[in-house]
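Peer 1: This is the structure alone, sequence omitted:
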């Protein structure tokens, strides 16, 4: 008996922040869409095991910190009492499940069929399903949005549950007395901040000479200084040579500046990056090319080397950010619809949701110096911000980078409370080709943290009223 084949116009593989928007956009334009994902719930890693649960936990961590620091303001609370089961329930039931339901409702409302299975290519027009539903699907177009998974180097894959990746750490198996975070990138610092607030002694080991190596060092410094007060230790220019499971914990051997030779930890979080989910899905059978790192090769329309198959999100290259995946979904669907479109953003914002937050868009000072591109930097310290002072959080900094001749905005960096919500003004300015005067002459409400962007733009024009006048020359 011949195997049945299901037909669809658009097949979307993966239901994360790239996949489900692609499916919805295609359906909104009249396409018949099938959405295939291995997860039992829609939303992908971002919603179920990444962005959303980590931000919910970071919010709780911030509340804990604020209650402890409020005594300086004349308001004293008792020491926070942790109910770990209730906290897990808040994240799982009130945050993740609510958003799962919302996405499911949006998808069902468009009559998009969803299938829980793994899709494996058999040709440029067919995939085989393996999972709760089996069989073949023949498609006219396909959007691959399979995302990425945490990287786990072999040296750390010792088969002990006390050695966690970000997925395991966000499940909050317990609150250990001590935690080693391997990697000083955004994932390690965010999760480390959560465990630290809950009562864990957190040690961070980073091979580079500073935390968050991609960000400018002057923006990282206020964050580093605050984290150093809460973490047990931060070791830079240091490597974890090996880890070994012992009955009493995980023994880590360290090598680097000022680091002890060996330390015992209750748990270890390995946060050294992510790798694309491009293996084991039959890309070779479809004729789809990948690069040396396993990312699917795509063109400005997000087409792969097979013209009717597209790839978006983490699987299609850096940066591995949810908002980048969603924006790529729009381009891919527009291309499928035959519209003239291309992936050409002037900037993709990055946000680190620690406390303080750190965000930037456009070019960094480090990148411009490396490329020998002329630029001017203007910094407005939050010590001069009325709003930051009223919040007792004056450690922040707003940094504007402009072209010396045209004053066109090249980059914006912010470290401080709510930086992630402030950075979009910089994104819009860069996308619109704005100059410093556009920001300086836009009236910002007082007292707000957004004023610091206006003040930095004033500095680019020569002076601002809330800082001493700059010396000429």
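Peer 2: That came in fine, so what should we check first? A quick note: this is a predicted structure, and the numbers were derived from the prediction, not measured.
Peer 1: Only C-alpha atoms from now on, for both contacts and neighbour counts.
Peer 2: OK.
Peer 1: residue nearest the centroid of this structure?
Peer 2: Using C-alpha atoms, centre = their mean, the residue of the chain that lies closest to the mean C-alpha position is residue 321, 4.8 Å off.
Peer 1: give the contact list for it.
Peer 2: By C-alpha atoms under 8 Å, 6 or more residues apart in numbering, the contact set of residue 321 is 313-314.
Peer 1: Ok, residue 76 next?
Peer 2: Counted by C-alpha under 8 Å, 6+ apart, residue 76 has contacts 67-68, 70.
Peer 1: ok, these vs residue 113, which is closest?
Peer 2: residue 67 (46.7 Å; C-alpha to C-alpha).
Peer 1: residues in contact with the closest residue to the closest one other than its chain neighbours?
Peer 2: Leaving out its chain neighbours, the residue that sits closest to residue 67 by C-alpha to C-alpha, 6 or more residues apart in numbering is residue 77, at 6.2 Å. Taking C-alpha under 8 Å, 6+ apart, we find residue 77 in contact with 67-68, 70-71.
Peer 1: neighbours of residue 6, just the number please.
Peer 2: Applying other C-alpha atoms under 10 Å, we find 12 residues neighbouring residue 6.
Peer 1: Pretty sure it sits in a strand.
Peer 2: Yes: applying DSSP: H, G, I helix; E, B strand; the rest coil, one finds residue 6 inside a strand.
Peer 1: Kindly reformat the contacts of residue 76 as JSON lines containing secondary structure, neighbour count and distance to residue 298.
Peer 2: Shown next, in JSON lines, are the contacts of residue 76 (DSSP: H, G, I helix; E, B strand; the rest coil; neighbours: other C-alpha atoms under 10 Å; distance: C-alpha to C-alpha, whole Å):
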{"residue": "67", "secondary structure": "helix", "neighbour count": "15", "distance to residue 298": "48"}
{"residue": "68", "secondary structure": "helix", "neighbour count": "16", "distance to residue 298": "49"}
{"residue": "70", "secondary structure": "helix", "neighbour count": "13", "distance to residue 298": "51"}
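Peer 1: Now tell me what touches stretch 116-126 from outside.
Peer 2: Taking C-alpha under 8 Å, 6+ apart as the rule, stretch 116-126 contacts 13, 36-40, 127-134, 136-141, 280-283, 285-287, 306, 308-309.
Peer 1: buried subset of these?
Peer 2: Using 16 or more other C-alpha atoms under 10 Å as the burial test, the contacts of stretch 116-126 include 13, 36-39, 127-129, 136-139, 141, 281-283, 286, 308-309 as buried.
Peer 1: Put this next to the previous one:
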């Protein structure tokens, strides 16, 4: 093949990579993107999008089951509902297909050249790509490493047979009767909850002494309550040891004993690791930060002309962080003055109820030595939440005690993921409590709880 030369080469077409390439193309930069599989990366193909589709399907089915049992709070009754998981997965796959096609179309619109294959560095300016038709050499002035991350595999429970990663779990064509989830982080709880709503008997194993250990207890408490209502068994301070001779999961319990758990499927969700192998890192001289590639505030690595973005650069491993980094790098390559100066990155957990956290929690602010004021407004006093027959949760605002600058906003409740944009905007714009309290919020909406939380933090909530 004829060698390709370009100004910008992006390795990986996940959220960070494809956004970087599209923005570079828009800016007139000669750009090539390399991807071994479909565009969209883990998030679009086997992560964020398909998992949310399955969560929605599970919610719909669970509501129908409640109605068939006469327990619908709004008076709806149905005959016994059924679910065809094969059709559900096909619907999910159709959504993914539309989105991956959309990404390909956007790349072509931006005049980005797409090379399908596995890239490997020869040196800091040259990459070799193994394609279906042979080896392709690409030389670039600037290269962006956007290789993403992979599920962590437990040495004593390698993936295969009935031991699944989230990727295989989202492709099941039939619902296992008994599912054991190892790991009670957001991925484990999101998928475990969905499978329980679809009718599976779910057990969740967690090595720490609480679920969702990265979120503060106040936010997690409504989720724990809901897990119990769904009949999900939670086993805390326990470690998976492997499979017994009969295929049961062996765990070490908190008291040092051993327990066998029978399961038709075992879903391992103990975290993700950066994809730093298989693309020729050994040919480069990159400074590392533990397992991750070390970057500066412009996403530059220790090698001139090489950038890195997304999961391969560290926490938080979130698609929207990667997207923001990718857009910034494209503009830097186009000689725009940019740097990473974000106040906060929203974190969303799509459990039941959902959790949103932006900025500092009360405990985090105190640990940072801040004098704060904080208050929350419950959805039980919010008209829109009442009208949706789900009053679980609250919105909480954390602010500096001296000047009322907002340091963090958190919420737990039905559909609160949609409030994350307004939470992030408030922090990014440097809002004070008075700014939020003085902004007219539409009625009746759940967003009013943000205004009321700000008013309450100021000492004069109107509806509680």
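Peer 2: It's in. Just so you know, these numbers come straight off a predicted model, no measurement behind them.
Peer 1: Give me the TM-score for this pair.
Peer 2: The TM-score (TM-score structural alignment, normalised by the length of structure 2) is 0.95; 459 aligned residues with a C-alpha RMSD of 1.7 Å.
Peer 1: tell me which of the contacts of residue 76 of structure 1 are still there in structure 2?
Peer 2: Retained in structure 2: residue 70, out of those (criterion both residues aligned by TM-score structural alignment, their matches' C-alpha atoms under 8 Å).
Peer 1: Tell me who's in contact with residue 272 of structure 1.
Peer 2: With C-alpha under 8 Å, 6+ apart, residue 272 of structure 1 has these contacts: 150-152, 182-183, 185.
Peer 1: Quick one: map it onto structure 2.
Peer 2: Alignment note (TM-score structural alignment): residue 272 of structure 1 maps to residue 270 of structure 2.
Peer 1: do residue 27 of structure 1 as well
Peer 2: Checking TM-score structural alignment: residue 27 of structure 1 goes with residue 25.
Peer 1: and the helix or strand containing that match, how far from structure 1 on average?
Peer 2: Using DSSP states H and E, residue 25 of structure 2 maps to helix 15-26. Superposed on structure 1, helix 15-26 of structure 2 shows a mean distance to its aligned partners of 0.6 Å (mean C-alpha distance after the TM-score superposition for structure 1).
Peer 1: same for that helix, what does it pack against?
Peer 2: Applying 3 or more C-alpha pairs under 8 Å, 6 or more residues apart in numbering; DSSP states H and E, we find helix 15-26 of structure 2 packed against strand 4-11, strand 31-35, helix 41-46, helix 85-109, helix 319-333.
Peer 1: mind running it again at 7 Å?
Peer 2: On a contact count with 3 or more C-alpha pairs under 7 Å, 6 or more residues apart in numbering; DSSP states H and E, helix 15-26 of structure 2 meets strand 4-11, strand 31-35, helix 319-333.
Peer 1: Of these, which stretch is the most buried?
Peer 2: Highest mean neighbour count of the helices and strands packed on helix 15-26 of structure 2: strand 31-35, a mean of 25 (counted as mean count of other C-alpha atoms under 10 Å).
Peer 1: In contact with the equivalent of residue 320 of structure 1 over in structure 2, which residues?
Peer 2: Alignment note: residue 320 of structure 1 maps to residue 317 in structure 2; criterion TM-score structural alignment. Residues near residue 317 of structure 2 by C-alpha atoms under 7 Å, 6 or more residues apart in numbering: 310-311.
Peer 1: Could you check which helix or strand contains residue 317 of structure 2?
Peer 2: Applying DSSP H and E, one finds residue 317 of structure 2 in no helix or strand.
Peer 1: Over to residue 412 of structure 2?
Peer 2: Taking DSSP H and E as the criterion, residue 412 of structure 2 maps to strand 406-413.
Peer 1: Tell me where the stretch 301-450 of structure 1 has helices.
Peer 2: 322-336, 365-370, 386-390, 419-422, 424-431, 436-440 (DSSP state H, counting those that start in this stretch).
Peer 1: With distance to residue 85 of structure 1 added, can I get these in a markdown table?
Peer 2: As requested, the helices of the stretch 301-450 of structure 1 are exported to a markdown table (distance: least, C-alpha to C-alpha, whole Å):
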| stretch | distance to residue 85 of structure 1 |
| --- | --- |
| helix 322-336 | 28 |
| helix 365-370 | 44 |
| helix 386-390 | 35 |
| helix 419-422 | 29 |
| helix 424-431 | 36 |
| helix 436-440 | 47 |
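Peer 1: To residue 61 of structure 1, which of the ones you listed lies closest?
Peer 2: Nearest of the helices of the stretch 301-450 of structure 1 (C-alpha to C-alpha): helix 419-422, 16.9 Å.
Peer 1: how much does the closest one stray from structure 2?
Peer 2: So helix 419-422 of structure 1 averages 0.7 Å relative to structure 2 (mean C-alpha distance after the TM-score superposition for structure 1).
Peer 1: where's the helix holding residue 25 of structure 2 relative to the chain centroid, distance-wise?
Peer 2: Distance of helix 15-26 of structure 2 from the chain centroid (C-alpha atoms, centre = their mean, to the nearest Å) equals 20 Å.
Peer 1: just the angle between it and strand 31-35, please?
Peer 2: 160 degrees (axes from the mean of the first three to the mean of the last three C-alpha atoms, to 10 degrees).
Peer 1: Just want the angle from helix 15-26 of structure 2 to helix 85-109.
Peer 2: Using the same axes, to 10 degrees: helix 15-26 of structure 2 against helix 85-109 is 30 degrees.
Peer 1: now the angle between strand 4-11 and helix 15-26 of structure 2, please.
Peer 2: 140 degrees.
Peer 1: related to what we said a few turns ago, residue 112 of structure 1 is nearest to which of the helices of the stretch 301-450 of structure 1?
Peer 2: Comparing the helices of the stretch 301-450 of structure 1 by C-alpha to C-alpha, helix 322-336 comes nearest, at 15.1 Å.
Peer 1: Determine the angle, from 0 to 180 degrees, between the closest one and helix 19-28.
Peer 2: Using the same axes, to 10 degrees: helix 322-336 of structure 1 against helix 19-28 is 30 degrees.
Peer 1: isn't the match of residue 27 of structure 1 right up against residue 109?
Peer 2: No: counting by C-alpha atoms under 7 Å, residue 25 of structure 2 does not reach residue 109; the two are 8.5 Å apart.
Peer 1: Between the two, which is the more surrounded one?
Peer 2: Set residue 25 of structure 2 next to residue 109 and count neighbours by other C-alpha under 10 Å: residue 25 wins out with 23 against 12.
Peer 1: Please name the nearest non-neighbouring residue to that one.
Peer 2: residue 110 (4.7 Å).
Peer 1: just residue 8 of structure 1 next, same as before
Peer 2: Computed as C-alpha to C-alpha, 6+ apart, the closest residue to residue 8 of structure 1 that is not its neighbour in sequence is residue 139, at 5.0 Å.
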